[in-house]
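*Asks:* Just to be clear, the model below is a prediction. Sequence and coordinates:
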Amino acid sequence: MQGFASQELVGRDREVDAVLSALRSPELRGALIVAEAGMGKSALANVVAGKLAQEMPVHRIHASSALTGIPFGALAPLLPVLSAEDTDSPLAVMRALLGRLRPAGAGSGQATPLVVVDDAHALDESTADLLSQLMASGRVRMLILTRSITDIPAGIPAQVWSGVIARFHLHPLTDAQVHELCSQVLGGAILSTTSAELARRSGGNPMFILALLAETRRTGSLTERHGVWLMGVNADPPQGRLADLLKAQLSGLSSEEREAMEIIALAEPVPVAVAFRLGLHRSVDALTAANLVSVEEAGSRLLRPRHPLYGQLVRHMVPAARSARLRQRVLKVLPEDTESMDGLLRSVGWSLDCGATVPDETLLRAAYMANNFFDSDFALRAAREIQDPALQPAARVQTARAHYQRANFDAAQELVTGTVEQAADLTTVKLGTLLRVQLHQRLASDVAGLDQARRAWQEAIERIAAEAEAAGTLNDELRADIESSWRGAALLEALIDVAKGAYSSSEAGISSLLEKARSAGDIEAELVSLALLGEIHSACGRAETAMVYTREALGIVNRSDHRFLNYHEFVLHRHLSALLWAGAWDEMANSVNQDLVISSRSALRIGGTVDMCLAVRELRRGDMPAALLKLTAAVEGMRTHDPEGHLGLALAIAAQLAAGAGDTDTADEMLAECDKAPPRGGLSTRVITRGNRLAAGYARTNDPRILAALRETAEQAEEQGLVAAEFELRCLSMYLGDPTVMNRLLKLEVEGPRGRAVNIFARAVLDHDIAGLLRFAAEPADPDARALGPLALQEALRLAKASGDRTQIQRVQRVISKTDNGTSSSRSSTAPILTRRETDVAALVAKGLRNAEIAGRLHLSVRTVEGHIYRIFEKLGIGKREELTAELLQE
């Protein structure tokens, strides 16, 4: 990995241009950049200074707290000949400084020098006053870097407020910019949710991002697998350089501010009212001004450490005895009814750390919530402390859930076995059943086990109801819970039918259950019904309708104060599927970002699914190298977490793209792995996976029998009423050159921009509308139709040749020629920069070496070489190895 000082500036192009414009403006005297430590002020100034070095003399001043008490101390590097006596004379210092900045022999035509002042908030008053005078007189221009304007001595701020100095704020990097920075530093592909988690933990601060990358690599939390970087769950406190950087930010706190920071970190989140009752008013103001603490304005105003890293470090640094004393102090003013769910987990954890007794019911609730937040370590810790024999079945279920989330499936299976039959309450029965369903979907490919789980649930409901009636405890509340449980069992039966592909028969029953759930106020059954209806509509080609249902289901989860987080992945996967079919990419990004806010650990688990959705987006837009890069990352993510059984599909699509790019080794490897993977997921997913596997085989071999098998599989999907699956398979055949699918594609009614684009394309082909096909290729109705552009040109040329009209043929050929030239021009004009390793790999590819040979030459794994090649293709805008020539590399 590259060092901290060697990174290219990422995400600051707009700011660089704006600062350059300000420094070149005759109406302004300089520019001021404000940002917290680590945001890249100095890096941006280096870029600006480098660009201006040919236009004006550039000088640097580095202020520091060690020099704040020394008059003109920051100017020492520019005043080497000044005697000690002269330092007491501001006039002598000014003359000496001007002599350095504007030498007498330079002539009157010399450009005004630029003085870059780093850490201007640490300037001594004498230096700040002198620089302010020089700038006001127009003798120098200044680029001032500071954490706070108000901390700069008077004079310079006055010129900022008067408008003669332009002011710029550096904001945290966006998720996309963090992803770019991580890819640059790691020199390889990184799962999108991994970079998003790094962005969350660092707050988008580049300094913390770089330190996090180094630290997580060192601890093994961030690992490379087959050329893709993935993040595991890491609850360890910051260490090494990362810890040093964080401690440096905390080092200037007073004892009162440090104590406030400790309380906020240990009791996170802390209501503002509680902090005020503790007398932390001034400390909280100071901490927020220093960007160490943030205030959540929505709902109850809550205080949290600005970055999660601060909280982790401070909690680790507080001694146990001090932590216990602070806890007692906080408990005196903290109302019990104000705890949020994450506040509950922090409170229970803090109590256990201090050796305090926690009621078993609270421990069970904490274990349940920890599992919902995918904090398996804490769930195991809380469940282990439960002593009440009556709560042991429920504790076992939570322990089993934690092991399932850790991928310890055998342990989870052993623990959950018998809990449904032994449980005395309906909640434990439900949670045990849901876990059995998850385990079966993960470990088996049939639905028989799901039926067994459903029957066990129904028998447990009957048993608990009979026992309550016999004991005389069957009150109205329990009756409502029993009715809700019966609805849950009916929905599990519906889920089984949906998995079998029985969409038509299931839809009416689920719609009826939805109405009953709404009438009874059963929100849990309502959200499950909505998610299943969304899945049905997606599979039937009604993605835009499906979005309405899945969006409502996800909204229920997000609005319910973490009550239904155990359904979050189930709902989110169905929502992402609907958005994918509908081409609603902006909403998909928003949904993933919201998922990261709700639980970062959940986002790490769906990373493979997210990158697969992004890959499909690039596929539809015709960017095959970018799609292959994302699919490679998706495959690695799904090897770890694939609850919906999409790994085989990702492998099959990746194999198609690799074969199309001429990388037969990778295509064969992925096809072999696809064939070994057991069929998983619902019927629609399995059919689509099979179709893509056939398409990949045809791309690899051009065997016409495979194309016939793909056509047959599409016909089977038609017979089974799998509209979306049939549409996908017919489109695959169309891309592979099968002309027989156009009539059927025209008849299929599929919602979404892609469905409409395919309909227009098929109509133009069947009508022999050459002009229409050329318009379609030149002006796609939607970005998702771009991939059809080359195919439209091919069909236009075929139809023109079939007509024998030479004028038409020449017209189409001219359009194709212009398209090819435009693509080439666009590719070369971007002047992509390859890393040194990518350049080495590209040179060997251009020489005709195979991936294994390149790996041997450069002492890399074959997968790492593949990752480099995919990134090279993406940067150069090419799709085949044959296009990677020495001439292209020279460009």
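*Replies:* Yep, it's here.
*Asks:* Going by C-alpha atoms from here, please, whenever you check contacts or count neighbours.
*Replies:* Noted.
*Asks:* Count the neighbours of R217 for me.
*Replies:* 17 (other Cα atoms under 10 Å).
*Asks:* unless I'm mixing things up, it is touching L230, no?
*Replies:* No. Using Cα atoms under 8 Å as the test, R217 is too far from L230 to be in contact (10.2 Å).
*Asks:* what residues are shared contacts of those two?
*Replies:* Common neighbours of R217 and L230, using Cα atoms under 8 Å, 6 or more residues apart in numbering, are T223.
*Asks:* put this beside the first:
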Amino acid sequence: MNLAWPVIERRAESAAIAEAVGSTDGSRGVLVEGVTGTGKTTLVTSCAAALPRPVRWITGTAASRNRPFGAVRRLVDATSPWTLAALLSDMSRGLSEELTGGSIIVDDAHLLDPLSAALLNQLATARSPTLVVAIRSGEPTPDAVTALWKDRGLGRVTLGCFDRAETETVLATALGGPVESRTVDHIAATTGGNPLHLRRLVEGSLAAGHLRRAHGIWQLREDPAVTAELARHFRERWLQSPPGTRRAVALVAFGEPMTLAVLGDLAKHVSMLGAERTGLVRFAAEGRTVVARLAYPFLGDVIRECVDDPTARRIRGELAARLTGAPDPAERIRAAELSLGSDRPAGARELTAAAADAIALCAFDRAVGLARAAVTDGGGLEAHLVRAAASAGTGRAAEAEELLATLDPTRMAEPDLVLWAMLRAGNLYRNLGSGDRATDLLAATRRRVTTPASRQCLDAARAAIDVRLGHTCAAVQVVERIRDAGRVPPAARMWAASAGCLALSLMGRGSEVPQWSRQTDGLTRWDTSALRFAIGQGEMLALTYTGEFGPAELCARRYLELARNHDDTWYGMSALLGKLELARGRLHECKARLEEAVSGLGRTDPEWRVLANLLLAQCLALLGRPSDGVAAAARAEDAHGESTVLYGADLGITRAWLAAASGDLGRAIGLARRAADQASRHGLHAVEAEAMHSAVRFGDRACGARLRALANVVDGDLIAPMTAQAVAAEAADGDGLLSAASQFDHRGSRLLAADAYAQSAAAYRRAGDRRAELRASTRAYTLARLCGDAQTPAIRAAAGPLPLTPREHEVAVLAAAKLTNHEIADRLEVSTRTIEGHIYHIYMKLEVPDRESLADTILMETTP
């Protein structure tokens, strides 16, 4: 792919340069500094057009820095026999006269030879020509150049790296399409925003196939790669360093992040300082500890490839020995990984434990390598089980099933048998879509176990599967019995909580979910680590369905951070945050998030794919794009299978919204009612309420009784205004609909509020109350725009702005702010009589008698 690499305008820096060179106080010039790759040459080149003419360029080079006047040889006659002082004076005067009123641009001034630097310093004293001097930060620079801003008064502009927003702009422009947020974050962190490194990383990742487009969104699906040119640049910088410095950099490359204590044990102090001076290593405080990291994450591969095998094995061994037994799981994992290619290999027991630690941190790819090594080294049953769990976590569900199927359960001790059965059943139903096989396996295993603890574990795992198979009420009865038992194994409690939290949130019993999740605090082990996200799914849904939007967002952010090491889980939790954004009416944010989730999930994890595509289809329908929504719904149906029966009603709700967006309201109401019936059969009363309320929003005027009944069993703050809207819609009660809209508005559910305001406007229109209709219609229109120009049936039918001309609207706002006619006339520079005419027409159009009523109407339009 040929990239047309964009140039990001550095407005602040350009303005600072223009101000410095145009100064009338002190020397006319500026020193521009920045690290390699920040675009100093690009910036000064772009500023050259605005500099006084004529313009001369001087460029410092490594080749010319050792020759007298090497950088300026083309511009001056350096053959004069005068003494050095006279020669400098003569050359300075000659250039000043030649470039009177003009400019000199000096690029890479840190590479100037001493005499060229001295000449530059003399030119600065003359204040003509204007000087624009670029240097590289962190490089030895001639004193005469440094004196330009210290002693000669030149301005100084530091050119930094791109921030995240600028990085995203560059990536989207260069790649010709949107880039997922995680990829932007990863690339920004990897390159530090350095423009040159950013370009080389994108080019290298494209060439390696690591950066690719899925569903129209660019994603980095593997570690970023850099071009050979950039790798060579850093390789040469490392090779040119002293031996001690090279060793210190290599230690960091193999072992980052490294505390100063660890690095100090393995490298001399002077070598650590040298490593920092190379620009390849940086030291920074992380919490209360100062750690060493490579300046750019991609340097790790570059440096490690430069180290010969014997040295690499020795370094890995030294680091592994230093980290072995650390209390931090992340350090134990690193120690085990380092030992694999070292002269001090770890044993199967240590490798298995490290793989289990990696699974607990959702670092499944790392766990696979460690567990595979443990099995090869003669690891026992636990190593095989850990390897299977890690394979399932990396999307290799068939491989995990094969590994587990080859194990002989008849030769296992009962605790191992239970663990094997739960791991295999979880993989069968979650990843392979085979719920029946999973439940049959658990039932067969239950017949073989003898202890209550084993039965509790198997029953809890069966309940978690039953929830997703639609047997919600029965599953809740099972997990409540387990919860209330005296002594329950941690695994049983985790599985029970994962089933209970999800089921109760969908059943409308969201207020009970926190006590379930609290019972699992501190219980997570490697074999149940994935269950915390099922618990999180229940927590987030409970908070969303009950209208606790602020806590729901905090909960979502917490789980996204926990899932940062596992793409599929991260995208799944992100999709749940999309549901929250949909509930709040943040449609554009919701659409972008769900498109990323759909793109990232690919063909893995059917449950997350169903959920993400259904929510995306609903969002697109609300944005007036039903054809795009149909495609998303089709993807959800393709992924919908035995393990996702739980989302059948959600699929019906989605189809209803697509029908409504296409204008077929009769079909939309029928689909919503059937979805409500399906949810009711499974006891999913929160989903049932959502479906019935959707029918109300489509114009169904016979939902009040059912929603009143649901209000007795569904928790939270949203069911009351849902019921009030349905009851008021039956009676065509504009005031009742307005009250429901106000409740939604107060709770932060803008889109639901917009629909209710729009329906109240329609009711007021039928009642002939023009003023109330305008107020409600205006509020509906305002909220719909805040939601991203939402287009629901009610909004399309009744929402609209105030029927005022732009000038009348301007006058109305000022009048509502209690300005007198005379004050408004002065503000708008027109006559008072003209304002009086506008006020008269405003009153007539809005059917308001006075300014107080006008203020109420304008307030409906302007309140966020």
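*Replies:* Cool, the structure landed. None of these values were measured; they are calculated from a predicted model.
*Asks:* does G662 of the first structure sit in a helix, a strand or a coil?
*Replies:* Secondary structure state of G662 of the first structure, per DSSP: H, G, I helix; E, B strand; the rest coil, is coil.
*Asks:* just the helices in the stretch 301-450 of the second structure please.
*Replies:* With DSSP state H, counting those that start in this stretch, the ranges of helices along the stretch 301-450 of the second structure come out as 309-323, 329-340, 348-360, 364-376, 381-393, 397-405, 414-430, 435-448.
*Asks:* What is the helix or strand hosting L181 of the first structure packed up against?
*Replies:* For L181 of the first structure, the element it lies in under DSSP states H and E is helix 175-186. In terms of contacts (3 or more Cα pairs under 8 Å, 6 or more residues apart in numbering; DSSP states H and E), helix 175-186 of the first structure is packed against strand 189-190, helix 192-202, helix 206-219.
*Asks:* Can you mark which positions in it are buried?
*Replies:* Within helix 175-186 of the first structure, the residues that count as buried by 16 or more other Cα atoms under 10 Å are D175, Q177, V178, H179, E180, L181, C182, S183, Q184, V185, L186.
*Asks:* Columns distance to S825 of the first structure on top of those residues, output as CSV?
*Replies:* Output for these, formatted as CSV (distance: Cα to Cα, whole Å):
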residue, distance to S825 of the first structure
D175, 30
Q177, 26
V178, 29
H179, 27
E180, 24
L181, 27
C182, 29
S183, 26
Q184, 25
V185, 29
L186, 30
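*Asks:* Would you quantify the distance from V202 of the second structure to V307 of the second structure?
*Replies:* Distance of V202 of the second structure to V307 of the second structure, given as Cα to Cα, to the nearest Å: 26 Å.
*Asks:* tell me the most buried of the helices and strands packed on helix 175-186 of the first structure?
*Replies:* strand 189-190 (a mean of 28; mean count of other Cα atoms under 10 Å).
*Asks:* Just give me the mean distance for that one relative to the second structure.
*Replies:* Once fitted to the second structure, strand 189-190 of the first structure is off its aligned match by 3.4 Å on average (mean Cα distance after the TM-score superposition for the first structure).
*Asks:* Can you list the neighbours in contact with stretch 370-383 of the first structure?
*Replies:* Residues contacting stretch 370-383 of the first structure (Cα under 8 Å, 6+ apart): 345, 349, 363-364, 366-369, 395-396, 398-399, 401-403, 405-406, 562, 565-566, 599, 601-602.
*Asks:* same thing but at 6 Å, please
*Replies:* L363, A367, A395, T399, A402, L565, N566, S599, R601 (Cα atoms under 6 Å, 6 or more residues apart in numbering).
*Asks:* Now it: buried residues?
*Replies:* Buried residues in stretch 370-383 of the first structure, counted by 16+ other Cα under 10 Å: 370-383.
*Asks:* how far out from the middle of the chain is that stretch?
*Replies:* Averaging C-alpha positions (Cα atoms, centre = their mean, to the nearest Å) puts stretch 370-383 of the first structure 23 Å from its chain's average.
*Asks:* One more: stretch 454-461 of the second structure?
*Replies:* Distance of stretch 454-461 of the second structure from its chain centroid, counting by Cα atoms, centre = their mean, is 37 Å.
*Asks:* between the buried residues of stretch 370-383 of the first structure, which is nearest N702 of the first structure?
*Replies:* Using Cα to Cα, F374 is the member of these that sits closest to N702 of the first structure, with 45.7 Å.
*Asks:* Which position in the second structure pairs with T632 of the first structure?
*Replies:* Using TM-score structural alignment as the criterion, T632 of the first structure maps onto E595 of the second structure.
*Asks:* and its match, that's in a helix?
*Replies:* Yes. With three-state DSSP as the criterion, E595 of the second structure is assigned to a helix.
*Asks:* ok, L431 of the first structure to T419 of the first structure distance?
*Replies:* Per Cα to Cα, L431 of the first structure is found 10 Å from T419 of the first structure.
*Asks:* I meant to write A802 of the first structure there.
*Replies:* In this view, A802 of the first structure and T419 of the first structure are 70 Å apart by Cα to Cα.
*Asks:* try I606 of the first structure
*Replies:* 28 Å.
*Asks:* Repeat that for L131 of the first structure.
*Replies:* Using Cα to Cα, L131 of the first structure is found at 75 Å from T419 of the first structure.
*Asks:* Compare those two (neighbour count), which wins?
*Replies:* For L131 of the first structure versus T419, neighbours defined as other Cα under 10 Å are more numerous around L131 (23 against 20).
*Asks:* on that earlier part again, contact partners of the helix holding L181 of the first structure?
*Replies:* Counting by Cα under 6 Å, 6+ apart, M1, Q2, G11, A189, S195, A196 sit against helix 175-186 of the first structure.
*Asks:* Under the alignment, what does the last one map to in the second structure?
*Replies:* Think A196 of the first structure. Counting by TM-score structural alignment, A196 of the first structure corresponds to D185 in the second structure.
*Asks:* and L748 of the first structure, which of the helices and strands packed on helix 175-186 of the first structure is closest to it?
*Replies:* That would be helix 192-202 among those, by Cα to Cα, at 34.0 Å.
*Asks:* where does that closest one sit relative to the chain's centre, distance-wise?
*Replies:* Centre-to-centre, helix 192-202 of the first structure and its host chain are 6 Å apart (Cα atoms, centre = their mean).
*Asks:* Stretch 382-394 of the first structure too?
*Replies:* That offset, for stretch 382-394 of the first structure, works out to 36 Å (Cα atoms, centre = their mean).
*Asks:* Buried residues in that stretch, which are they?
*Replies:* Within stretch 382-394 of the first structure, the residues that count as buried by 16+ other Cα under 10 Å are A382, A383, R384, E385, I386, L391, Q392, P393, A394.
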